[in-house]
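1. pasting the sequence and the predicted coordinates here, then a few questions.
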Amino acid sequence: MAASAISTSMWSPLKQQVFRALWIASAISSVGTWMHDVGAAWLMTTLAPNSPILVALLQAASSLPFFLLALPAGAIADVVDRRQVLLYTQSWMLLVATSLGLLTVTGIVAPSNPASPWILLGLTFAMSIGSSMNMPVWQAVTPELVTKEELPQAVTLSGIVVNLSRSIGPALAGIIIASAGTGVVFLLNAASFISVIWVIYTWKRVHQQSVLPAERVVGAIQAGVRYVSNAPVFQSIIFRTIGYIFFASALFALLPLLARKELKLDALGYGIILGFWGIGGLAGAFVLPKLRQKFSIDRIVAGCSAVMGLMMLIIASQRNFYITCAVMLLVGISSLGVMVSLNVAAQSAVPNWVKARALSVQLLVFQGGMSLGSLLWGTLAQHTTLSTSLAAAGIGLLVAIFITARFRLKCSELLDLRASLHWDQPTHAFEPCPNDGPVLVTLEYYIDPNKAEEFTLAMQALAQIRRRDGAIQWGLYQDVSNPSRFVETALVESWAEHRRQFERVTVSDKVIEDRVLAYHIGSEAPKVSEMLYSKKRVESAEC
C-alpha cells in the first residue's frame, strides 16, 4: 500500500532523471516566456493605447500559428526523432526573442515608429510558429519519460511550472520594464531557452526504429485526421475544449487593456494581477489531486468552468484592484483544473503511434478557439465596452457547460491502449513492396441469420477501429445466396500502411473484436484474405 501511494504521489515523476531535468529547465524557460508575454502585451498598449482590436490581435497572432501548423507539427513529431524537433524549435524561439529584444533596445520598435505595432505582431507571430511546432512534441514526449500511472501527476507538475512561472514572471517583468525597459525582458527570455536546449542536447533518447519505412508527413497528417474523425472518445474532449476556450479567451485577450485603461495600472500592477493568477494556478495544482479523489473528471471540468464564468462576470462588473487580484486567484485555480483535466484526458485517449498528431488536433482547436474568440471579444469591446464583452463571454461559458455536458471525458480513463499484437501474420506467396497498393483485406464470417441485425450493429464499432487504424474504405456485405455468410472489406492505401495496422490494434480494440467474433458460428476462425491492386504492379526482385 505504501509503495503504491509513493508511486502515484504528485512528486513521483521527478524521480525520472530526464523528466526532472526537463521540468527544471522548462521552469526557467517558462518564467522567461511569461516575462516575454507581459512585455509584449504591455508594449502593445504603449504602441496602440486606444485600440482594443490591436491589443486583441496580439493574442490572435500568438494563437493563429497553432491553428495553421498544429497538424503538420504533430505529424512531424510522430514520424521523426522528437529530440531533433525540440532542438530546432527551441533554437528558432531563441533567435526570434533575441531579434525582438535588440529591435526594442535600439529604439526601432517604439511609439515614434508607426510600423512598430506591426513589427511586434510579426515577431509575435514568428515566436508562436516555434511554439506551435514545439508544443505537440513536448506533450508527446511526456508519456515516454514517466509511467502511465504517473501521467496525471506529470501533467500536473507541468501545470505547476506554468503557474509558478506565471506568479514570478509577470512580477519580474513589471520590475524590469520599470527599471530597464521592455527590450531587456525580451533578451532575458531569449537567454532562458538556453537551459532547455542544453538538457535536450544531452538527452540520450532512443529513437524507436521500425522495420517499415517511415510515414510521409502528408500521409501521416491524413492518418491523424482519419484517426480523430473515427475516435468518439477523443471527439468528446475536442468539444469540451471548444466549449471552454472560445469564451475564456475573452479574459486572456482583454486583461492587458483592462489593467491599463480601466484599473489605471502600470506594468508592475499588471504583473501583480497576473501573479495572483499564477498563485491560483499553483494552489490549484495541490487542490486538483484531492478533487480527482472525490469527483469525476467531468464534474471537475464543469465545476471549474463554472467558477471561470462567474469570475469573468465579477471582473466585468467592478474596477477594484484588490477584488480583481482575488478574482484572478480563483481564475488561476479554475483554469488549471480545466486545462490539466482536458490534457490528461487527451493523452489517455490515444495510443502512442498517433499521440502527437491527436494532441496537435486538440492544440489546433484550442488555439483556433483562442484566436477566433480573441478577435470576436476584442471587436465587441471595440464597438461596445470591455465590461459588455467580458460579461457576454462569461454568460456564454456558463451556457456552454450545459450544452457540452453530454460529451463525457471519463471514457478516456477506461481505455487500455497497449498494443495487443494478437493478429496472426499470414503466409504470402511473395512479399509486396512497401508502397504497393491499395490493399484489399477481407474477412469472411458465418452468422446465425436470426442474429444478423445484432452482428451488423456490433460491426459498426469495429468499422470505426478499422478506419481509425488505416482503412480508407470499409464495408460489410451479406451473401444473397447464403444469408449466413458475411464478408467484411477494408481498403488500405499501401502495403506498408496495412502492415502498420498489425501494431496499431489495442487491447481495448481486441475487446470489440472479440465481441464481433462471438457471433461467428464457423468451425474455424474467419478466413482472412489480403489482395493487392495489380494494374500497375511490375514483378521484380527489388522494390
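-> Everything's here; your move. Residues are numbered from 1 along each chain as shown.
2. from now on I want contacts and neighbour counts done on CA atoms only, so please keep to that.
-> Fine.
3. now the strands for the stretch 301-450 of the chain?
-> 439-446 (DSSP state E, counting those that start in this stretch).
4. who's in contact with stretch 282-298?
-> Stretch 282-298 has contacts (Cα atoms under 8 Å, 6 or more residues apart in numbering) with 10, 156-157, 159-160, 163-164, 300, 332-334, 336-337, 341, 405, 408-410.
5. another structure for you, compare them:
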Amino acid sequence: MTSLTSSHGMVALVQASNTLPIMVFSLVAGALADSFDRRRILIAAQVFMLAVSAALALTAWAGVLSPWGLLAFTFLLGSGVALYNPSWQASMGDIVPRSDLSAAVSLNSMGFNLMRSVGPALGGALVALAGAAAAFGVNALSYLPTIWSLIRWQPETAPARLPREPLGQALGAGLRYVSMSPNLMRVMGRAALFGFAASSVLALLPSVARDMLGGTALTYGMLLGFFGLGAIGGVAVNSRVRARFANEKVVVGAFAGFALGVAGLALGTHIAVSGAALMVAGACWVLALSLFNVSVQLSTPRWVVGRALSFYQTSVFGGMAAGSWCWGLLADARGPEQALLAASGLLLLGAAAGRWLPLAEFGTLDLDPLGRFREPELRLDLRGRSGPIMVMVEYRIAQEDTEAFLALMQIRRRIRIRDGARQWALLRDLEDPDTWTESYHVPTWVDYLRHNERRTKADLDSYEALLALHRGPERPRVHRMIERQTVPLYDDMALKPAPDIHH
C-alpha cells in the first residue's frame, strides 16, 4: 500500500480491512464451530484463503492492483481468518486436557509469533528482490502444508444425540451464555480496549518505516520481525509471569508495557530504538492476548466454547478495526508520531480500567457435562419440535431459610437463562407461604433436552444447596407441561363480528 499511495489513512485501512471481517463474521463462524465438524471448517477456510491469495498474486503480477482492490483482497483474507479462528481455537480443548490448555495456547502463540518474525522479513526481502506479486505467490503456496495436515488429521468426535441447532438459535444461545457470565463480559471489555489502542502499532508501522525511518519494504519486514521476536520472548516468560502474579496484575503490566513500547516507537529515530520498542510491545501483546484467550476457554464449557471465542475475537478484532481506522485518520491530521503518543496514553487508561473491569483468576470450576439427566418417560406422544414447554419446580422452604433460598435462586436463574430457559419466574404461594415454585419456558421438547444436557458439574453445587433447604417429604417435584391454545378465535359475543342486518 505504501507503494500505491502516500495516505497514512489508506495504509492504516489495510490493518482495518484485515480485522473488520473478523469482527463481522466471527459470531457466525463460532456458531458453525460448535455445530459442524471443525476439521472440515478449517480445511474450507484454508482453501478459500489459498484461492484469494492466488488471485491477489495474479492481480499484482498483471499490474492492475489498485489501493481499493488491495483492501478488497485483504478483506477477503480476513474473512477466511474469521471462519478459521474459532474452529482452530476451540479445537485446542479437543486435543489437550484442560490442565494443559494454557500451555497449548502459549505454544500456539509461539508458533504464530515465530512466523511473525520470520515471515515479514522474508516477505520484505521478496518484495525488494522480485516485487509484491512474488511475495503474494509464496503466501498462496504456504497454505498447502496446512491443508495437507488437516486432511490427514482424524480427531475423535462423539456422536451427537440431539439434532443440530438452527444457526440463529445457536447464535442466540451463545450470546445468552456470554451475557450471563460476568467474568467473560469483563474479558471482552478489556480485550476490546486493548485491541483498539494496540492496533496503532500494526496500523501505522508501514508509515513509521517509510516516513519516520526513511526505509523500504525490507525495513518494514525487519520492524515486524522485532515485534515477532518480542512476542516469542513474551511466550517464553508467560508461564512464569502467570505463576507469580495475579491475572489482573499481568494485564495491567501488559497495558503499561505496550504503552511504553508505543511511546518508544513514536519518539525513536533509528531502527535500533524502534526495534527495541517493538520487542517490548510484542512481549506485552502476547501476555495480554494469550491471557484473554485462556480466560475465555477456561470459563466456558465445550458446547459453547466456539461461540464464546468468537465473541472474544469480535471484541478484540472489532477494537482493532475501529482503532486502525481512527489512528490512520489521526496520523493524516497530526502525523504518525502524535497518533502513536495518543495511543500510548489510551493504553495507560486501559491499565487503570482494571479498577472497574478486573479480571478474575482462572476458575477451578469443572465445566464438564454433569451427565445426570435422564429423559423422562412421557405418556403423550411428543415430537422433538413439539412445544412450547413449560417447566415448574416446587420447593418447600422454611421461613427462616427464605433469605438463603432467594440468594441461591439468583444463581439458579442465571444458570437457567444461560442454558436456554426463557420467561423465568419465581412464585410464592399466598395461602401456603412455605411453597415456592420456579417456572420457565423452552420453545420445544428438544430445547428442553438440550437445556438439561448443558448442565455442568460446577452447577451441581447450587442445586445441592437448594436440596439441603428443601423441607418436603421427597425431592422437589418437577412438572413438565406443553402449552395448548384452547381459547377459540371468537371467544365471546364482544369479539364476534356484528351480524349483517340486511339479510
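-> Perfect, thanks for sending it. Remember, it's a predicted structure, so these values are computed and weren't measured experimentally.
6. from the contacts of stretch 282-298 of structure 1, which land in helices?
-> 156-157, 159-160, 163-164, 300, 332-334, 336-337, 341 (DSSP state H).
7. which position in structure 2 pairs with Glu453 of structure 1?
-> With TM-score structural alignment as the criterion, Glu453 of structure 1 lines up with Glu403 in structure 2.
8. what of Gly130 of structure 1?
-> By TM-score structural alignment, Gly130 of structure 1 lines up with Gly80.
9. re earlier: out of the ones in helices among the contacts of stretch 282-298 of structure 1, what pair is the most spread apart?
-> Greatest spacing in those, by Cα to Cα: Leu164 and Ile300 (21.6 Å).
10. more neighbours: the two, which one.
-> Leu164 (22 against 19; other Cα atoms under 10 Å).
11. would you confirm that the more buried one contacts Ile279?
-> Yes. In this structure Leu164 of structure 1 lies within contact range of Ile279 using Cα atoms under 8 Å: 6.7 Å.
12. and the closest residue to Ala126 of structure 1 other than its chain neighbours, how far from Gln473 of structure 1?
-> Leaving out its chain neighbours, the residue that sits closest to Ala126 of structure 1 by Cα to Cα, 6 or more residues apart in numbering is Val96, at 6.9 Å. Distance, Val96 of structure 1 to Gln473 of structure 1, by Cα to Cα, to the nearest Å: 44 Å.
13. quick one: which of the ones in helices among the contacts of stretch 282-298 of structure 1 is nearest Asp479 of structure 1?
-> Once Cα to Cα is applied, the member of those that ends up nearest Asp479 of structure 1 is Ser341, at 47.6 Å.
14. contact partners for that closest one?
-> Contacts of Ser341 of structure 1 (Cα under 8 Å, 6+ apart): 297, 300-301.
15. residues contacting the aligned partner of Pro438 of structure 1 in structure 2?
-> Mapped onto structure 2 by TM-score structural alignment, Pro438 of structure 1 lines up with Pro388. By Cα under 8 Å, 6+ apart, the contact list for Pro388 of structure 2 reads 441-445, 482-483.
16. just so I have it, where are all the helices in the stretch 51-200 of structure 1?
-> Here the stretch 51-200 of structure 1 has its helices, by DSSP state H, counting those that start in this stretch, at 52-79, 82-105, 116-145, 151-179, 182-202.
17. what lies in contact with the second one?
-> Which is helix 82-105 of structure 1. Against helix 82-105 of structure 1 from outside (Cα under 8 Å, 6+ apart): 77, 109-110, 120, 123, 126-127, 130-131, 133-134, 137-138, 141, 181-187, 189-191, 193-194, 196-197, 200-201, 203, 205.
18. what does it correspond to over in structure 2?
-> Counting by TM-score structural alignment, helix 82-105 of structure 1 corresponds to 38-61 in structure 2.
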